[in-house]
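Asker: pasting a predicted model and its sequence here:
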Amino acid sequence: MPEANARLVFLGRLEDVAGCAELTVQPGPLDQVLARIDRALAVELLGERIRLALNGRLLSDAASIELAAGDELAFLPPVSGGCRG
C-alpha cells in the first residue's frame, strides 16, 4: 500500500526549532503544507539561507514545490562551525 503522507525533515538547528527531526504532513503545495504547521517554524523554514532537498535532490526554486504522497522534503540550514584550535 503506497504512503499517503509526505514528510518534512529538519536538519541542524532546524531540528531544535521544530522540536523534532521530522513531521508527517498531508501532501500538497508547499505554501499550503507550511500554513498547517506552527507559524514560527514555517517562518524559519522559509528563511532565504535555508536550502531544500526533495527526495534527496537539492532544489533551486522552492516556489513550485508540490509534495506528493511518499515525498520527503528536507530543510537544510547553512553550515557553520569548524575546528577550534
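Answerer: Structure received.

Asker: going forward, measure contacts and count neighbours with C-alpha atoms only.
Answerer: OK.

Asker: quick one: contacts for the spatially most central residue of the chain?
Answerer: By C-alpha atoms, centre = their mean, the chain has its centre lying nearest to F75, at 3.6 Å. By C-alpha atoms under 8 Å, 6 or more residues apart in numbering, the residues touching F75 are L8, V9, F10, L11, L14, L45, I50, R51, L52, A53.

Asker: what's the separation between it and G28?
Answerer: Remark: distance between F75 and G28 (C-alpha to C-alpha, to the nearest Å) = 17 Å.

Asker: another one to put next to it:
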Amino acid sequence: MTITIRLFARFRDLAGAAVMAREINDGATVEDAIRLVEAEFPEFQGKLERMALVAVNEAYASRQTRLQANDVVAFFPPVSGG
C-alpha cells in the first residue's frame, strides 16, 4: 500500500524532502514507517525512533497505530519554547 510521509523542521532537512510517497506492507504500523524512513536515510541516526512526535491524518498517533492505504504520516521533532 502507498502512504504519504511528511517531514517537518530538522527531519525535513535530514531527508532533503518535505513530502514523499512510499510503499509499505499491508498491516504496517507507524513503527514500521519509522524503520522505513530511517533505513532509507541513515542521516537520521535513530532520531525518528527516539524523538519524533507522530500524526496520522492530522491526529496524534502512537507507534502501534495501524496504517491504511493513502494515510498521511507526519513526523515532527520535539519543540521547546518559552
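Answerer: In hand now; what should we look at? Note that the structure is predicted; figures quoted are calculated from it, not measured.

Asker: find the nearest non-adjacent residue to the residue nearest to the centre of structure 1, please.
Answerer: With C-alpha to C-alpha, 6 or more residues apart in numbering as the criterion, F75 of structure 1 has its nearest non-adjacent residue at 4.9 Å, and that residue is L52.

Asker: could you pick out the longest helix of structure 2?
Answerer: helix 30-40 (DSSP state H).

Asker: what's that helix in contact with?
Answerer: Residues contacting helix 30-40 of structure 2 (C-alpha under 8 Å, 6+ apart): 24, 44-46, 48-49, 62-67, 73.

Asker: so L58 of structure 1: helix, strand or coil?
Answerer: strand (DSSP: H, G, I helix; E, B strand; the rest coil).

Asker: surely it meets L52?
Answerer: Yes - assessed by C-alpha atoms under 8 Å, L58 of structure 1 is found in contact with L52 at 5.8 Å.

Asker: so these two - more neighbours on which side?
Answerer: L52 (22 against 14; other C-alpha atoms under 10 Å).

Asker: that one -> structure 2?
Answerer: When structure 2 is aligned by TM-score structural alignment, L52 of structure 1 is paired with V54.
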